[in-house]
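A.B. asks: This is a predicted model, with the sequence first.
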Amino acid sequence: MNAQWRADNQVQLLINGEAYFPSVFAAIEQAREEILLETFIIYEDKVGRQLQQLLISAAQRGVRVEMLVDGYGTADLSANYIKALSDAGVHLQAFDPSPKRLGMRTNLFRRLHRKILVVDGEIGFVGGINFSADHLNDFGPMAKQDYAVHVRGPIVTDLRNATLALLEQCTRLQQRSRRWWQRALPLAADSDQASMILCIRDNQDHPNDIERHYLKALDAARERITIANAYFFPGYRLLRTLRNAARRGVKVTLVLQGRPDMPWVRLCSRLLYNYLLRDGVRIFEYCERPLHGKVALVDHHWSTVGSSNLDPLSLALNLEANLVIHDVSFNACLHEHLQALCVQRCKPVSLQRALRGHWWRAPLIFLTFHFIRHFPAMVGWLPAHIPRLQPLLREQQPTGKAT
């Protein structure tokens, strides 16, 4: 799929599960023809069960429902959960499922990490939010802070085609004509004239598309760059581009995890603090809850929302999907939110703090950075495999625990 810019789209920023799940579930509930869903994680909690019931209802009223889940991330669905979907006519397939070896899962890399939903070819959702209750405030202190967008317009066709391209490994779907009784869901759009492009990262034709769009925007920045990213450990080119932007007077702000869901995440990011802070990059740690977002903005027009972290797994191994959005109104909406996050809920990181213990951490920083930087190439030494979709049958029960 060759990505193209699409003009005149409606877009709405959705913050956390409180905004995301009601919009998604309403779209599924009103679906009349087709539901295409890709996700990394589904948990069998209150969110996962509500999703299941809505998809079952849709299939029972004749809607074609295609679910693509990751064989690693969605590994704990019970046989009963899968059976109920299958009996209703939902087509549930796992990306690269793999049995345990010596009690351990072996399919660690090259995951389906995209989060895409397309309903009736007219309504689309893209972001970093999985179908799990840990994206809701009432989950507790470890509830995730995350983002997605709700879109309508020409870009939805690209979202649909991206999912169909993955499905075509098993079947070919024909474009269906729309019917008169299909109704547009109301969209509280932050903008209704946004230009967008869908950026897909895969291990074949588009290995660098997301990173390339980041680099192009950062290179062109003149006033401000704000990045809020959960797992921040990019390659040298992106780090150098951020530092160069700060040197030429661009206000560069990073919002990173201060309360990590995985301890090694903050450790890796902190190895880079000194390198960035000494050239004027501002770093804020979000400490209220685990940051799971993958959003960024540049100047007053460029923004991106999606599933891609800025780490080796997302930039060089996983299947990812980001929307790049050119729109002043949406950029302003996202900027206002991130600014409030920095002021009200984050701790600024000073260069003095970053330099504490630097004398003994410097060798560790050097070795760790270069190890992680070359990690994707080392994974490439592992035996090659062909990514595949495998139906999850009702008599099968995946094993393992999603992370």
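C.D. replies: Arrived safely, thanks for sending. Numbering: from 1, shown residues only.

A.B. asks: from here on, contacts and neighbour counts on C-alpha atoms
C.D. replies: OK.

A.B. asks: tell me which element L254 falls in.
C.D. replies: Take DSSP states H and E as the rule and L254 turns out to sit in strand 251-257.

A.B. asks: got it, and F371?
C.D. replies: If you go by DSSP H and E, F371 is part of helix 358-373.

A.B. asks: just D192 next, same as before
C.D. replies: Take DSSP H and E as the rule and D192 turns out to sit in strand 191-201.

A.B. asks: Next secondary structure element downstream of that strand?
C.D. replies: Taking DSSP H and E, what comes next after strand 191-201 is helix 209-220.

A.B. asks: which secondary structure elements does that following helix contact?
C.D. replies: Secondary-structure packing of helix 209-220 (3 or more C-alpha pairs under 8 Å, 6 or more residues apart in numbering; DSSP states H and E): strand 191-201, helix 236-247.

A.B. asks: dump the residue contacts of E395.
C.D. replies: Each residue near E395 by C-alpha atoms under 8 Å, 6 or more residues apart in numbering is listed here: 79, 83.

A.B. asks: now it: how far from V295?
C.D. replies: To V295, E395 is 39 Å away according to C-alpha to C-alpha, to the nearest Å.

A.B. asks: do the same with E211
C.D. replies: According to C-alpha to C-alpha, E211 and V295 sit 13 Å apart.

A.B. asks: Those two: which has the busier surroundings?
C.D. replies: Remark: of E211 and V295, V295 carries more neighbours, 28 against 20, as counted by other C-alpha atoms under 10 Å.

A.B. asks: Spatially nearest residue to that one (excluding sequence neighbours)?
C.D. replies: Closest residue to V295 apart from its sequence neighbours, by C-alpha to C-alpha, 6 or more residues apart in numbering: V305 at 4.7 Å.

A.B. asks: Against that first model, consider the following:
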Amino acid sequence: MNSHWLPGNRITLLENGEGYYPRVFEAISQAKQEVLLETFILFDDKVGRELQQALLSAANHGAVVHVLIDGWGSPDLPPSFTQPLLDAGVRLRAFEPVRRLFGARVNLLRRMHHKLVVVDGQRAFVGGINYSIDHLAEHGPQAKQDYAVEVEGPLVGQIQAFCRANVEAPQPTRHAWLQRWRAMRQRVGEHRDIEEGAVAAFVTRDNHLHRTDIERHYRVAIRSARKHILIANAYFFPGYRLLRDLRRAARRGVQVDLVMQGQPDMVWVMRATELLYRHLIRAGVRVHRYTERPLHAKVAVVDDHWATVGSSNLDPTSLSLNLEANVVVRDEAFARHLRERLEQLMAAHCQRVERPVPGKLRSAWIGVRSLVVFHALRRLPVWMQRLTAPPPRVVPLRDQEQA
């Protein structure tokens, strides 16, 4: 795995845009030296413009500001939004700019799905929250439920080194990883531990050396569970091995709770996940649908000593294609707090999924159908990636506009 555990960190849970945006915008606007920001989605709306003003403030204070957006997730930022940033010296780049065929976007695969911010090498933010108004409750019934963390302590140096290396190449070559590893080790030594702070790791996935790192962290925690596992994940369609680990945990007496979408932003995702319900429930896994609004969470807690918050879903695109980043925490206080927040969510806004009892013939047909669809959906992204594409590019936004 591309991570190592660092003690002495302060990890603060931030819930939804209401908890996240004020903290991250304040930190950015007060930056004096450097801002590193990577995001999948940045829209020209109320939230995007607040971020724009915070970035301009940092640049005006003399900070070097790097912003990396994903070309698919943030395809149409107008010059009225980008030009003030460029004029202030903000260094805007797009990961794999959108390619169009007859007006339609065609390069969906291999997204830069990070949601990362590092300010002055002292504070970092990691999670699943993008910069768009649909992460605020005022957006209405379609506002997303999501989480992020604010990090202080030695782990910030590791995240900073990672983001600095991403300025030109978020998908590094095999050789580039040696330089990145050395930079991360050097930056870690520059931060003092926070007394009685949390042990934490910064875990990423890419399409070279670290294809399965986030999934492996999940699987190690699940296999070690003794009391309870609680996973809230927006797009849940993991591989066979992770499903097997969950079923085995439930069968040995661990209480396994999965919180899935009940009001999805993409209905087909929920339909795919439903193929797994019977398989999981039969083993004793408890499945809950969050029904208040779309669930966008990518979080988990195991036995009140292990937790993760980040950008990675447990589906084929996150586990096989996208560039992802999570923080994994070993800290009883943080894990208990996250579990309590999720349990309140379950009690107030979730419905338990009951195991259906079809006839024998229908049961057999459902099993065969689920098996075929499961393996097809799991492998389709990788097959498509092999059929497509040159390596992803990182393009300065000013050059992109001129192209």
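C.D. replies: That came through, no problem. Model, not experiment: these values are computed from the prediction.

A.B. asks: What residues of the helix holding F371 of structure 1 count as buried?
C.D. replies: Using 16 or more other C-alpha atoms under 10 Å as the test for burial, helix 358-373 of structure 1 gives 365, 369, 372-373.

A.B. asks: The helix or strand just after it vs structure 2, mean deviation?
C.D. replies: On the C-terminal side of helix 358-373 of structure 1, the closest following helix or strand by DSSP H and E is helix 375-379. Between helix 375-379 of structure 1 and the aligned residues of structure 2, the post-superposition mean distance stands at 2.1 Å (mean C-alpha distance after the TM-score superposition for structure 1).

A.B. asks: Name the residues that touch helix 375-379 of structure 1?
C.D. replies: Contact with helix 375-379 of structure 1 is made by 109, 312-313, 316-317, as judged by C-alpha under 8 Å, 6+ apart.

A.B. asks: One more: stretch 126-138 of structure 1?
C.D. replies: The list of residues contacting stretch 126-138 of structure 1 from outside it, by C-alpha under 8 Å, 6+ apart, reads 16-18, 20, 39-48, 51, 114-117, 139, 142-150, 292-294, 305-308, 321-323.

A.B. asks: If we use 7 Å, what do you get?
C.D. replies: 16-18, 39-43, 45-48, 115-117, 139, 143-150, 293-294, 305-307 (C-alpha atoms under 7 Å, 6 or more residues apart in numbering).

A.B. asks: Centre of the chain to the strand holding D192 of structure 1, how far?
C.D. replies: Put simply, strand 191-201 of structure 1 sits 15 Å off its chain's centre (C-alpha atoms, centre = their mean, to the nearest Å).

A.B. asks: before we move on, what about stretch 337-346 of structure 2?
C.D. replies: Chain-centre distance of stretch 337-346 of structure 2: 19 Å, with C-alpha atoms, centre = their mean.

A.B. asks: with structure 1 superposed, average distance for that stretch?
C.D. replies: Counting by mean C-alpha distance after the TM-score superposition for structure 1, stretch 337-346 of structure 2 comes out at 0.7 Å.

A.B. asks: Report how many residues lie close to G280 of structure 1.
C.D. replies: G280 of structure 1 has 21 neighbouring residues, counting by other C-alpha under 10 Å.

A.B. asks: helix/strand/coil for it?
C.D. replies: coil (DSSP: H, G, I helix; E, B strand; the rest coil).

A.B. asks: one step back: show me the contacts of stretch 126-138 of structure 1 that map onto strands.
C.D. replies: Those of the contacts of stretch 126-138 of structure 1 mapping onto strands are 39, 116-117, 147-150, 294, 305-306, per DSSP state E.

A.B. asks: Check those residues and tell me the two furthest apart.
C.D. replies: By the measure C-alpha to C-alpha, those have their two most distant members at L117 and K294, which lie 17.2 Å apart.

A.B. asks: Now do K227 of structure 2 against G153 of structure 2, distance only.
C.D. replies: Distance, K227 of structure 2 to G153 of structure 2, by C-alpha to C-alpha: 30 Å.

A.B. asks: Then H139 of structure 2?
C.D. replies: Distance, H139 of structure 2 to G153 of structure 2, by C-alpha to C-alpha: 34 Å.

A.B. asks: repeat for A250 of structure 2
C.D. replies: Going from A250 of structure 2 to G153 of structure 2 by C-alpha to C-alpha gives 36 Å.

A.B. asks: I'd say R373 of structure 1 and G235 touch.
C.D. replies: Yes - with contact defined as C-alpha atoms under 7 Å, R373 of structure 1 counts as touching G235 (5.9 Å).

A.B. asks: coming back round to it: distance to W359 of structure 1 added to the buried residues of helix 358-373 of structure 1, as TSV?
C.D. replies: Formatted as TSV, those follow (distance: C-alpha to C-alpha, whole Å):
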residue	distance to W359 of structure 1
I365	10
F369	16
I372	21
R373	22
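
A.B. asks: Going by distance to C199 of structure 1, which of those residues wins?
C.D. replies: Nearest to C199 of structure 1 among these: R373, at 22.1 Å, using C-alpha to C-alpha.

A.B. asks: Need the counterpart of that closest one in structure 2.
C.D. replies: Alignment note (TM-score structural alignment): R373 of structure 1 maps to R378 of structure 2.

A.B. asks: Give me the nearest residue to that match, chain neighbours excluded.
C.D. replies: Nearest to R378 of structure 2 is P316, by C-alpha to C-alpha, 6+ apart, at 5.6 Å.

A.B. asks: How about M1 of structure 1, nearest residue that isn't a chain neighbour?
C.D. replies: A162 (7.3 Å).

A.B. asks: From V63 of structure 1, how far out is that neighbour?
C.D. replies: 20 Å.

A.B. asks: which of the two has more neighbours?
C.D. replies: V63 (21 against 18).

A.B. asks: So what's the residue count around the spatially closest residue to R180 of structure 2 that is not a sequence neighbour?
C.D. replies: Nearest residue to R180 of structure 2, sequence neighbours excluded (C-alpha to C-alpha, 6+ apart): A165, at 6.4 Å. Other residues lying near A165 of structure 2 total 20 when counted by other C-alpha under 10 Å.

A.B. asks: and what of L380 of structure 2?
C.D. replies: Counted with other C-alpha under 10 Å, residues neighbouring L380 of structure 2 total 12.

A.B. asks: Repeat that for V199 of structure 2.
C.D. replies: By other C-alpha under 10 Å, neighbour count at V199 of structure 2 equals 20.

A.B. asks: got the contact list for the residue nearest to it when sequence neighbours are not counted?
C.D. replies: Nearest-residue entry for V199 of structure 2: P7, 4.0 Å, with adjacent residues in sequence omitted and distances by C-alpha to C-alpha, 6+ apart. By C-alpha under 7 Å, 6+ apart, the residues touching P7 of structure 2 are 193, 197-200.
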